[in-house]
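Chemist: After the sequence you'll find the predicted model.
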Amino acid sequence: MVITEKQVAEKINKLKKEKNAVILAHYYQRPEIQDIADYIGDSLELSRKAQQTDADIIVFCGVRFMAETAKILNPDKKVLHPNPESGCPMADMATVEGVLRLKKEHPDAVVVSYINTNADVKAVSDIIVTSRNAVKVVKSLHAKKIIFVPDQFLGSFVAKQIPEKEFILWKGFCPPHFNLSAKELLALKEKYPDAKIAVHPECNTDTAEIADFVGSTTQIIEYATTCEADTVIIGTEVGIEYALKKKNPNKKYIFPQAAEYCGVVHCCDMKKNTLDKVLQVLEEENNEIILDKELMEKARIPLEKMLSIS
């Protein structure tokens, strides 16, 4: 017998209550997953929720580093990841060996790691940042030299706003955001001359420079739904369209889809989580995030430093 999406959602909601579970979902998740989530947000919001929850089980609908972060902040809770294959190419670009080498080469530098890093890299970092709080956190540091890992474009965006500090940028990037070209956005601007352009700082520098607004996922949602423009061109993952339309359905949101360029910004890893997989992990309590205790203790320190500042 074929089970409908509604029936799957009902089973998930029933199991959540029975098992005292909470579902955290990133804005880039599928709409049906956002609908059954207890909390939806970007990396910073979900980090806070992960730290604050009283649930016994956390089901994290996002990519692996997000589920790892939830486990680091909640070492005594069971954290389940619906699809272990849902990783982050940017996070995988950063290595412990590379970070330690840079620390040795620049002993007076502070290692600032984007939250989009794996647990082992967080463990050798001095402090963590998100796209929303990166400028604020880095400004608060006494160090004059910053090793920024792994996103070179977020690092460059931060460096431009803090010219008094020296930045050593790891050459990592987010493939979907990197492939969004300024040329494509300008073509849309010609078609919609009254539109505003809002992009994520993970976009390449040329793209960010032509935007009216650059910010985190949540900041883009806030800007796009409240700015005076009736039309907003969105330069980030298409999953946020669902939240945008819920918050302000009277506006028009344009997501780049020009075939001659790169098409819509789409993270296939985020979309690997499905309702069926959420139901499965709740039923079987499998795909648990297991991390070494010492590693978690080391990785927790830079995360808590960030949370105390932001």
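Modeler: It's in.
Chemist: only C-alpha atoms for contact and neighbour calcs from this point on.
Modeler: OK.
Chemist: gap between the helix or strand containing residue 219 and the chain center?
Modeler: Per DSSP states H and E, residue 219 falls inside helix 217-226. Centroid separation for helix 217-226 versus its chain: 15 Å, with C-alpha atoms, centre = their mean, to the nearest Å.
Chemist: Now do the very next helix or strand once past it against helix 217-226: the angle between them, please.
Modeler: The helix or strand immediately downstream of helix 217-226 is strand 231-235, counting by DSSP H and E. Using axes from the mean of the first three to the mean of the last three C-alpha atoms, to 10 degrees, the inter-axis angle of strand 231-235 relative to helix 217-226 is 170 degrees.
Chemist: take the one below as the second:
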Amino acid sequence: MTTTTLWEGSASQIHDGPGGYNGVEATPEWAAEIKRLARERGATILAHNYQLPAIQDVADHVGDSLALSRIAAEAPEDTIVFCGVHFMAETAKILSPSKTVLIPDERAGCSLADSINAEQLREWKADNPNALVVSYVNTTAEVKGLTDICCTSSNAVDVVNSIDPDREVLFLPDQFLGAHVKRVTGRTNMQIWAGECHVHAGINGDELTAKSKAHPDAELFVHPECGCATSALYLAGEGAVPADKVKILSTGGMLDAARVTKSKQVLVATEIGMLHQLRKAAPDVDFQAVNDRASCPYMKMITPAALLRCLLEGKDEVHVDLEMAKRAQKSVQRMIEIGNPGGGE
């Protein structure tokens, strides 16, 4: 029996359930077949930091959504398989309009991106006609197309600081990142959309406080989308945790910090998929989740079965209207021109 026949048989076992496609285990044989099929299709596989460890390990590149989209644009392959949520694959398509972009399960959405749609943004802009719109990259292509400048969690402060201080700013969609930017910049003429990532919002201050008290020598890596970001700064301000041990970081920033930390233990407040890359970056450090239930069900829809189906059948392809993509690309490009776009969210 050839390898292809073996995996065609396994593909017949793929079934669609409530959490996505299942029926295939992430064995070494599966990984070898994924690599073979990617070569056959002329595809490069990108995986976000929040993906299942098996998906991260089989990918050609792992990182934040913007970093991966920029890699997609520069990759020699004509097909991009984006293992992440839908807005990320859209961003890759925006930056690589001539390439085929596939997502292993197009139903993998995002609660943060879904917290504002184009019609809501149009109404907000109409109510504030002189304001500049700054959108986090965790938004749909349509929202990016109505945006003046995009930002990442790495450069949101720089983006807002680049705007005339007398110009009003509409910041969307994440209220916790927006609060962080407003606090750091001291900007008063900034309205913030009340959106959130349900996973990050669920990592609360009480959990962070309890965890830090139980591990007083640990560093804290806190994503600015987290509901506990303010609590982390409060703990530092009160002296409960040394200020130099509290770091508000994007996922890319967490990896950079992990490689140079002198701490033996780090408490991490973000989606738990990030722990896999952190542990690979610094295997001698004990990384612990502030909330070990902080798992995104949408990210975890990209299963071994879904990835196999994607490469066997060329599904699901991501399409973005060309005119919309051109408008969205301008808002991303303005951000890149400001500098320090970082890895992404």
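Modeler: The structure has been received and is ready for your questions. Please read these numbers as outputs of a predicted model, since none were measured by experiment.
Chemist: quick one on the thing from earlier: from the contact counts, what lies against the helix holding residue 219 of structure 1?
Modeler: In terms of contacts (3 or more C-alpha pairs under 8 Å, 6 or more residues apart in numbering; DSSP states H and E), helix 217-226 of structure 1 is packed against strand 196-199, strand 213-214, helix 241-247.
Chemist: what packs against the shortest one?
Modeler: Read that as strand 213-214 of structure 1. Under the contact definition 3+ C-alpha pairs under 8 Å, 6+ apart, strand 213-214 of structure 1 sits against strand 196-199, helix 217-226.
Chemist: wait, isn't residue 40 of structure 1 in contact with residue 24?
Modeler: Yes: counting by C-alpha atoms under 8 Å, residue 24 is a contact partner of residue 40 of structure 1 at 6.1 Å.
Chemist: what touches both of these two?
Modeler: Here residue 40 of structure 1 and residue 24 share the contacting residues residue 46, scored by C-alpha atoms under 8 Å, 6 or more residues apart in numbering.
Chemist: Neighbour count for these two, which is higher?
Modeler: Relative neighbour count places residue 24 above the other of residue 40 of structure 1 and residue 24, with 27 against 22, counting by other C-alpha atoms under 10 Å.
Chemist: What lines up with the more buried one in structure 2?
Modeler: Aligned counterpart of residue 24 of structure 1 in structure 2: residue 46 (TM-score structural alignment).
Chemist: Which of the three states applies to its match?
Modeler: Following DSSP: H, G, I helix; E, B strand; the rest coil, we place residue 46 of structure 2 in the strand state.
Chemist: And for residue 87 of structure 2?
Modeler: helix.
Chemist: Could you count how many residues lie near it?
Modeler: Using other C-alpha under 10 Å, residue 87 of structure 2 is surrounded by 22 other residues.
Chemist: Enumerate every residue touching it.
Modeler: With contacts defined as C-alpha under 8 Å, 6+ apart, residue 87 of structure 2 is in contact with 109-110, 113, 138-141.
Chemist: Just among those, which is most surrounded?
Modeler: When neighbours are counted by other C-alpha under 10 Å, residue 138 leads the contacts of residue 87 of structure 2 with 30 neighbours.
Chemist: Tell me the residue in structure 1 aligned with that one.
Modeler: Per TM-score structural alignment, residue 138 of structure 2 is aligned with residue 116.
Chemist: unless I'm mixing things up, its match is touching residue 91, no?
Modeler: Yes: at 5.3 Å, residue 116 of structure 1 counts as touching residue 91 under the criterion of C-alpha under 8 Å.
Chemist: Overlap in contacts, those two.
Modeler: Counting by C-alpha under 8 Å, 6+ apart, the contacts common to residue 116 of structure 1 and residue 91 are 65, 150.
Chemist: With adjacent residues omitted, what lies nearest to the aligned partner of residue 161 of structure 1 in structure 2?
Modeler: Under the alignment (TM-score structural alignment), residue 161 of structure 1 maps onto residue 184 of structure 2. What sits nearest to residue 184 of structure 2 in space, not counting adjacent residues and going by C-alpha to C-alpha, 6 or more residues apart in numbering, is residue 157, at 7.2 Å.
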